[in-house]
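Student: after the sequence you'll find the predicted model.
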Amino acid sequence: MNTIPQGNHPFRSNQVRYADYVMPFLLFLCALVSILTTIGIVYTLVSESIAFFKQVPILEFLTGTTWAPLIQPVSFGVVPLMFGTLMVTLIACCIAIPVGLATAIYLSEYATLRVRNIVKPVLEVLAGVPTIVYGYFALSFITPVIQTLIPGTSLFNALSAGIAVGVMIIPMVSSLSEDAMRAVPSSLRYGAYALGATRFEVAVQVVLPAALSGIISSFVLAFSRAIGETMIVTVAAGATPQLTANPLDSIQTMTAYIVQVSLGDTPHGSLAYGSIFAVGLTLFVITLILNIIAAAVSKRYREVY
């Protein structure tokens, strides 16, 4: 009885040939969609912003200290919005980076497999909580606690929003940092133990420097996530675009302003409408710069095993 060898089966050959030609094309289309989407976003931001900057000088926009686009006389100095955004982001990072890194060190170097299998899913659940929930948590729980400890604190304040954003990005820092630390070869740990190092010394002086590129990337990614956060700062930080260094005052961030104007009756083509895209473009450029810095740092300190 004649049989066809499995490796030379005609149908299998046709399937392989079909996949060789079609799948690369489909994968290219998926990549092209991502590229075209990015180009479309950049084009929309730039084209609308150009129309805005024809009426408002870009130098005045970037250096002005008064933001009042909806109140006469109008003023379009974006510095208060940038300062408010930076304040909330720094508060969030001061909470998320130490706590997230400590959590990553514990999960990577100290926790047993059973504990890790419990703690990590809990962190993933924390990351999946809608941001609007964090916003009302900040407004109804964190702010009253701050007002109890520091009387005179405004109901809407940067500190409460920053704490809530920090709690939200802890899972991002801890998960990515822990993945980077667990990617470090065990031979480095065993070598340090053989030299008499303690577990803490191994974690801090061996594993942490070896995973530095991944850890820094997680920090910058969390920083970018905090800058772009919208609902928490909209609910908890307020809508007062003032230039203040007091985190107990009400402020307004760039994303909160975009939400405020987008939900209003802003006429299409007006200066206030154009300011949405100008602020969005500024936020996009800041995030792009952070990503470039993260890529450069990761490349500089990248360890290949």
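Tutor: Cool, got the structure.
Student: could you use CA atoms for every contact and neighbour count after this?
Tutor: Noted.
Student: you'd agree residue 60 is up against residue 79?
Tutor: No. Using Cα atoms under 8 Å, residue 60 is not in contact with residue 79, being 9.9 Å away.
Student: out of these two, which sits in the busier spot?
Tutor: Between residue 60 and residue 79, counted using other Cα atoms under 10 Å, the more crowded position is residue 79 (21 against 15).
Student: how close does the more buried one get to residue 171?
Tutor: Counting by Cα to Cα, to the nearest Å, the gap from residue 79 to residue 171 is 30 Å.
Student: within the helices and strands, which one has the residue nearest to residue 297 when sequence neighbours are not counted?
Tutor: Distances taken as Cα to Cα, 6 or more residues apart in numbering place residue 213 nearest to residue 297, at 6.7 Å, with adjacent residues excluded. Secondary structure from DSSP states H and E places residue 213 in helix 212-227.
Student: quick check: residue 220 touching residue 294?
Tutor: Yes. In this structure, residue 220 is within contact of residue 294 by Cα under 8 Å, at 6.1 Å.
Student: what helices or strands is the host helix or strand of residue 290 leaning on?
Tutor: According to DSSP H and E, residue 290 maps onto helix 271-301. Here helix 271-301 touches helix 10-53, helix 212-227, helix 254-262, going by 3 or more Cα pairs under 8 Å, 6 or more residues apart in numbering; DSSP states H and E.
Student: try it again at 6 Å.
Tutor: Helix 271-301 sits against helix 10-53, helix 212-227, with contacts defined as 3 or more Cα pairs under 6 Å, 6 or more residues apart in numbering; DSSP states H and E.
Student: put this next to the previous one:
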Amino acid sequence: MRTCNLVVDSCCDLPYELLEADGLYLLNFPYLMDGGSFFDDLFQSRKPQDFYDAMRKGSAPTTSQVPMPQFLELFRSLAATGRPSVYLSFSSGLSGSYDAAVLALSQLQEEGLDAEIYLVDTHLASIAEGVLVHEAIHQWKRGMSAADLAAWAREACYFVNEQFMVEDLDTLRRGGRIPSTVAVAGTALDVKPLLAIDKDGRLAVTGVARGRKKAMKALVEDFLKRKSEDNQISTVLIGHADCPKDAQKLKELLVKADESVIPVICNIGPVIGSHVGPGMLAVGFWGQDKRENLSLADKIARKVKGGRD
């Protein structure tokens, strides 16, 4: 018995068929491309190859946050069901959509909306967000309450690990996701940048590799290093931006490295794809607590407070 509604957004990049269930709502992020306005429907209305081929030919799609009217309509619909609801949101570190959701819900509550709706900032994006959503759906189907599901997600998000590679950093630069100096240096050195999402939900460059084969090997090594040894969830998401052969090869490498892996291959949707460009590969999995992977600033702060390193 499902005790609540569950709302996820298209930035989770999961296969569409995994999101088809009564009481499960998909919030579609908007994007602009070649003068037209579209919604990210996880490639239900267009093929991934068509989208990424357009980018290869020079198209530069742009994205925006979900507008408040869209949230207002969603929350009214959720309230009409008479059941509590949980929304697992794309990272506030990469989009203003979570803040728009908070404002929309606050406005409706001031107007007298009587509904139990929990908003969760996952601090995740793309298949990292997908890892959390995938397990949240499992917990939801088992009958977890809205309050418990929201509490679980707020803690579990820190145990989602990921790393991804891009063909180059120029697309991320154009979208304002990384500094121009970093993009220029990466291009000049002819390397494949490796990135991840930090505990605050922002992009971080984690390394470089020369060539796709070495970059794919680095993704597998990162998985083996950071995967949780005592975790009972073996699902690993493999995301790709129109490079299915490489995704299949990456799947084979992961299974060879760890036979317990249950791989799920996902297309990187148009909103995330607008920022990473064609050729991106990613691995998302349950692993170490990101809060323990301290930055230098965190370590200095702990020393000042007399804490451990």
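Tutor: Yes, it's here. Every value quoted in this text rests on a predicted model; they were computed, and no experiment measured them.
Student: need the TM-score from the superposition.
Tutor: Scored against TM-score structural alignment, normalised by the length of structure 1, the superposed chains reach a TM-score of 0.22; 116 aligned residues with a Cα RMSD of 6.7 Å.
Student: helix/strand/coil for residue 131 of structure 2?
Tutor: Secondary structure assignment for residue 131 of structure 2 (DSSP: H, G, I helix; E, B strand; the rest coil): helix.
Student: and residue 36 of structure 2, how many neighbours does it have?
Tutor: Close neighbours of residue 36 of structure 2, defined as other Cα under 10 Å, add up to 8.
Student: just to revisit the earlier point, list the buried ones in the helix holding residue 290 of structure 1?
Tutor: 271-284, 287, 290-291, 294, 297-298 (16 or more other Cα atoms under 10 Å).
Student: that one to helix 10-53, inter-axis angle?
Tutor: For helix 271-301 of structure 1 against helix 10-53, the angle by axes from the mean of the first three to the mean of the last three Cα atoms, to 10 degrees is 130 degrees.
Student: show me the strands in structure 2, by range?
Tutor: Here structure 2 has its strands, by DSSP state E, at 5-9, 24-27, 30-33, 36-39, 62-63, 85-89, 117-121, 160-165, 192-197, 203-209, 235-240, 262-267, 281-286.
Student: all helices of structure 2, in order?
Tutor: Counting by DSSP state H, structure 2 has helices at residues 48-56, 68-80, 97-110, 126-141, 146-156, 170-174, 180-188, 212-226, 244-257, 270-276, 296-304.
Student: got TSV for those, with distance to residue 120 of structure 2 too?
Tutor: Below are those laid out as TSV (distance: least, Cα to Cα, whole Å):
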stretch	distance to residue 120 of structure 2
helix 48-56	29
helix 68-80	14
helix 97-110	8
helix 126-141	11
helix 146-156	6
helix 170-174	26
helix 180-188	31
helix 212-226	25
helix 244-257	30
helix 270-276	20
helix 296-304	24
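Student: from residue 184 of structure 2, how far out is the nearest residue to residue 253 of structure 2 once chain neighbours are set aside?
Tutor: Spatial nearest neighbour of residue 253 of structure 2, chain neighbours left out: residue 220 (7.1 Å); criterion: Cα to Cα, 6+ apart. According to Cα to Cα, residue 220 of structure 2 stands 27 Å off from residue 184 of structure 2.
Student: looking at these two, which is more packed in?
Tutor: When residue 220 of structure 2 and residue 184 are compared for neighbours, residue 220 comes out ahead with 21 against 15, by other Cα under 10 Å.
Student: okay, how far is it across stretch 62-74 of structure 2, tip to tip?
Tutor: End-to-end distance of stretch 62-74 of structure 2: 23 Å, with Cα to Cα as the criterion.
Student: how about the contacts made by residue 248 of structure 2?
Tutor: Under the criterion of Cα atoms under 6 Å, 6 or more residues apart in numbering, residue 248 of structure 2 has no neighbours.
Student: if we can go back for a sec, what is the orientation angle of the helix holding residue 290 of structure 1 with helix 212-227?
Tutor: Going by the same axes, to 10 degrees, helix 271-301 of structure 1 makes 170 degrees with helix 212-227.
Student: distance of the residue nearest to residue 253 of structure 2 from residue 257 of structure 2?
Tutor: Residue 220 of structure 2 is 8 Å from residue 257 of structure 2, by Cα to Cα.
Student: just residue 192 of structure 2 next, same as before
Tutor: 22 Å.
Student: the two: which is more packed in?
Tutor: residue 192 (25 against 14).
Student: what residues sit buried inside stretch 119-136 of structure 1?
Tutor: 120, 123, 126, 127, 131, 132, 134, 135, 136.
Student: quick check: the closest residue to residue 24 of structure 2 other than its chain neighbours vs residue 79 of structure 2, distance?
Tutor: Spatial nearest neighbour of residue 24 of structure 2, excluding adjacent residues (Cα to Cα, 6+ apart): residue 6 at 4.9 Å. Distance, residue 6 of structure 2 to residue 79 of structure 2, by Cα to Cα: 12 Å.
Student: what do you get for residue 87 of structure 2?
Tutor: Residue 87 of structure 2 is 13 Å from residue 79 of structure 2, by Cα to Cα.
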